[in-house]
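K.L.:
Build me a structure from this.
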Amino acid sequence: METSPPRCKRRLPSPEGGPDDSAAAARAAGLDSLPEELLENIVARLPLRDAVRTSAVSGSWSRRWESTPDLRHYWPRRSRPAAICAVLARYSCDVRRFCTWGIRAEAFPHIDEWLPLLAAKGVQCLTLSFWDYTDVNVEYYTLHPAIFACAQLTSLHLERCFLPTAPEGFAGFPNLTTLNLVYVGLPENGEKKLEAMIRMSPSLVSLELNNVEVTDDDFDDWIIQAPNLERLTIISDIDYGWEIRELPSIQEANINSEDYSIDRDFVKLLTCLAQVRQLEFLIPVDSCDDWEPVSTDGNALEGISCSFQKLRNLILHTNFYKASTILSTFGLLTRAPNLKHLEIEITDHENQSDEVDITFFDAMWTNSLFANLDFVSIKSATCWSNEMCFIEFVLSKARVLHEFYIYHDDTGSYSEPREKAINELAKYKRASPKAMVFFRDMEDTWLYP
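P.N.:
The predicted structure is shown next:
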């Protein structure tokens, strides 16, 4: 005889005040018995959303997050702007870190509430990154002037917005160590206002000006002065007339402008950066087409005399299509006797108007050139004759070289076939018995150094 399986009895939910509630109350009481400092540390380590949710633990926890120091105000993309306002209004401690990315247009009315609240709460690290509106009909947001009332700032990162005009009596950011402006527009006469803001931030250690836009058609020369600055990045499509005064603490610099000012003094510029340990630099290219073969005209670094004794890592954006550009490139290389790491990215693919040979490079040889070089990479290589002569020259002179990476750009018809380049490379003598040459495609740059 078949028998039916016994039915499982459903467990009814505990009535209010039952065993489950008692257990929850016991757990909450156990938490409350911990030292206050430990409880604050627990809440401060939680993501902001979870920290706010601790309000549901018990009655004694309903407002704990509001008075927990060092709570990290990190807001992910698409966070509700009104929620940010509500949390900032309820939070009673100083805001150490506030960061939100991908701010959209619907949040604009609320940001005018954020910044006064953040200023009043002594915000120290502030990141405001707006959505990229380049493809839609939305203007960049102009920040509330309360940004200049954030006197306790130590780090400021702004992205895709406009700076307002600083109010009268603005005393600078005395504690600011890091300033990153990325696709930020400046107000009228903004270059001078930025100069003043940098000058009135005496603790500044790291400065990034990445595609900062001067909206005036006419702009004056302005000076970057920062006695404690160690890292400087200037990336821009347009040279807006900035100048560098003495930077006694500078260690790293990245100068990259696709359209340098016609009166830019590159010898003066690089002399101000002579003590850097790491340098990234776009070698200027003369736009004239009426070059004589192996002409020395147009060498932007002609006359440079300073020595880059501390330089260990060098990234150059350059090419080998004109003799003048090659001479400018070697103007740096021959003055960096302790260089260990060299990266070159080929720019402005165009016709090789000047053709040189290995004797042209041999004429620039010095005993200190490449003396300590152990790593080289060339990206976007076309493997035209001038590039190949440079590669041959380095391999024949670098006595302690370990690795040489060549990333071949085979996406266009202008590059030499890879088989031809590889066969040519096999013929080159190597001064270093440990030198290894790697021939890769450009798509492999993310896999290798």
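K.L.:
Only C-alpha atoms from now on, for both contacts and neighbour counts.
P.N.:
Will do.
K.L.:
The stretch 151-300 of the chain: strands as residue ranges?
P.N.:
155-162, 178-186, 206-210, 213-214, 222-224, 231-236, 242-244, 252-257, 278-282 (DSSP state E, counting those that start in this stretch).
K.L.:
by contact count, what packs against the longest one?
P.N.:
Applying 3 or more CA pairs under 8 Å, 6 or more residues apart in numbering; DSSP states H and E, we find strand 178-186 packed against strand 155-162, strand 206-210, strand 213-214.
K.L.:
And what about M388, helix, strand or coil?
P.N.:
Secondary structure, DSSP: H, G, I helix; E, B strand; the rest coil: M388 is helix.
K.L.:
for V95, same thing?
P.N.:
Under three-state DSSP, the three-state class of V95 is coil.
K.L.:
Give the full set of residues in contact with it.
P.N.:
Taking CA atoms under 8 Å, 6 or more residues apart in numbering as the definition of contact, the neighbours of V95 are 69-73, 118, 121-124.
K.L.:
try T325
P.N.:
283-285, 298-300, 318-319.
K.L.:
do A336 as well
P.N.:
307-311, 369.
K.L.:
Tell me which of the strands of the stretch 151-300 of the chain sits nearest to C272.
P.N.:
strand 242-244 (6.9 Å; CA to CA).
K.L.:
about what we covered before: hmm, which two among the contacts of A336 are most spread apart?
P.N.:
So for the contacts of A336, where distance means CA to CA, the most widely separated pair is K310 and L369, at 14.3 Å.
K.L.:
Now the second one, please; I'll put the structures next to each other:
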Amino acid sequence: RLKGKGDKISGLPDVILQHIFAYIPTKYAIRTSLLSKRWRHVWCDTPSLSFNSSILNDAWINQTPTGYTAPRMLHFHLKSDKNHDVPHIDKWLELVMSRHVENMVLSFLLVKYSFPDFFYVDSSLKQLTLKYCDMSSKCSVSWTSLKNLSLTRCSVSDESMAKILSGCPVLESLTLNNCHELIYLDLSRSLRLRTVVVVERSSSVTGPKVIEAPHIHYLYLRYAQFPCTLVDVSSLTEADVNFCVSTNTNGKETSLQDKVMNMLVKLRHVEKLTFGTNLLQVLSFTELRGVPFPMFEVKSLKLKTRIFQYVILGLKRVLQNSCDLKKLTLHTNNCSIKRVKHRDNCLALQSFSPAQLCRRSKVAGHWDVESKHLAMFVELVLQNTETLDKMFLVLDDRYRKFRKIFENFLTTTKSPLPFQIRLVVNHRV
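P.N.:
This is a model prediction of the structure:
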């Protein structure tokens, strides 16, 4: 407040104040009604509301629906972790859906909540994010405007998912995060679906095990242990594949490698591929077994890994089998490399020792990545690619010494590089 000038914020139009309210928890927006008569009803037309359990049972907040006058809602975010919130949840859902909400985020950690039937019929929802929800309702689904659906740790069976998909005719993006009950994800009838993200971090229960998605263009897969089986991804143009963590496969290393190779066969036509560290390790072990790799049609390959002995053989084979590769990006991870038991076990099963793998890859056997390994990586690329136009090295702060090594490499090489190399060293990577 400026002396003699009054309150400039109070002088702003309601629509601007309500836009500001959309970015703060609703409880703070409602408290502004105590400031003065000017503020008493400003929040009532705010198109976005956000609640959690800490205020959901307060008497004053549950009188809010009677005073809320916004004809349409853009966003509604509700987070609850208490079972006694259920009656209030029903009331709020009924309110926001009657106001034609477009974007809804609901999280029910520790709450045994089943959606009422009216929740499954709505023509306004465009984005829906559900966490820890039970989606096992037997009623039909009709979300005719829904374009983006995200489910995290939701109870949803194959049958329930089929009902959801049939009721979302314009769905464009589907995210499934730790939805363990899914077995067969059939997306063949979702004609407009273009993006699918599947993250499964449980090492004991995984799902879905099979994915059929003939119309999608982008696929992101993160599995903690065994990857899924891809049935039909014939329209795919970009895929990002890796395992969340290195896990002990309990003697099933060969089965894991076979599953990964079967997946790569389905991805051989994809033009943009991203492979992570653990996937490259599996490919190295597969190369040791002499298993033939598919020929890839990839034009842009991104590697999210640090360069060390357990990824070299797989990486080399991928490069050799990518005859149309134009762009290669190495994006190093910030995580440290740790010994994982099953890697050495896998080598033992194939009568290889870690030292033999190092000799096969011609990289010194250090667990900590050193800058000289990156120089070896560049040399590996030079020896195994013929069509490459550009290579990007996006490195974290630990690789600062590589710049000098790389400059020395360029001065000692006998012929000019056949492709452009861009080096970025960033401590934030």
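K.L.:
TM value for the aligned chains?
P.N.:
The TM-score (TM-score structural alignment, normalised by the length of the second structure) is 0.65; 365 aligned residues with a CA RMSD of 5.0 Å.
K.L.:
now the second structure: which of the contacts of A336 of the first structure match?
P.N.:
Checking these against the second structure (both residues aligned by TM-score structural alignment, their matches' CA atoms under 8 Å), the contacts still present are 307-309, 311, 369.
K.L.:
So how do I select the buried members of the residues you listed in ChimeraX?
P.N.:
Buried residues within those, as defined by 16 or more other CA atoms under 10 Å, are selected in ChimeraX through the command that follows:
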select :308,311,369
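K.L.:
Let me have the kept ones among the contacts of A336 of the first structure in CSV, extended by secondary structure.
P.N.:
As requested, these are exported to CSV (three-state DSSP):
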residue, secondary structure
S307, coil
F308, coil
Q309, coil
L311, coil
L369, coil
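K.L.:
Nearest to L204 of the first structure among the kept ones among the contacts of A336 of the first structure?
P.N.:
Distance to L204 of the first structure across these (CA to CA) is lowest for L311, with 22.1 Å.
K.L.:
Now do the same contact list for that closest one.
P.N.:
Contacts were defined as CA under 8 Å, 6+ apart; by that measure L311 of the first structure touches 275-279, 336, 338-339.
K.L.:
Check the spacing between it and T142 of the first structure real quick.
P.N.:
In this structure, L311 of the first structure lies at 40 Å from T142 of the first structure, with CA to CA, to the nearest Å as the measure.
K.L.:
before we move on, what about R96 of the first structure?
P.N.:
Here the criterion is CA to CA. By it, R96 of the first structure lies 23 Å from T142 of the first structure.
K.L.:
same check, this time on A51 of the first structure
P.N.:
Counting by CA to CA, the separation of A51 of the first structure from T142 of the first structure is 31 Å.
K.L.:
In TSV: the strands of the stretch 151-300 of the first structure, plus distance to I111 of the first structure and mean neighbour count.
P.N.:
Putting the strands of the stretch 151-300 of the first structure into TSV (distance: least, CA to CA, whole Å; neighbours: other CA atoms under 10 Å) gives the following:
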stretch	distance to I111 of the first structure	mean neighbour count
strand 155-162	12	21
strand 178-186	16	21
strand 206-210	23	20
strand 213-214	22	20
strand 222-224	30	19
strand 231-236	28	20
strand 242-244	31	16
strand 252-257	32	20
strand 278-282	36	20
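K.L.:
Can you give me every residue that contacts the nearest residue to M261 of the second structure once chain neighbours are set aside?
P.N.:
Nearest residue to M261 of the second structure, sequence neighbours excluded (CA to CA, 6 or more residues apart in numbering): F293, at 7.3 Å. Contacts of F293 of the second structure were listed using CA under 8 Å, 6+ apart, and they are 261, 317-318, 321.
K.L.:
among these, who's most crowded?
P.N.:
Using other CA atoms under 10 Å as the contact criterion, the top neighbour count among the contacts of F293 of the second structure goes to V318, which has 21 neighbours.
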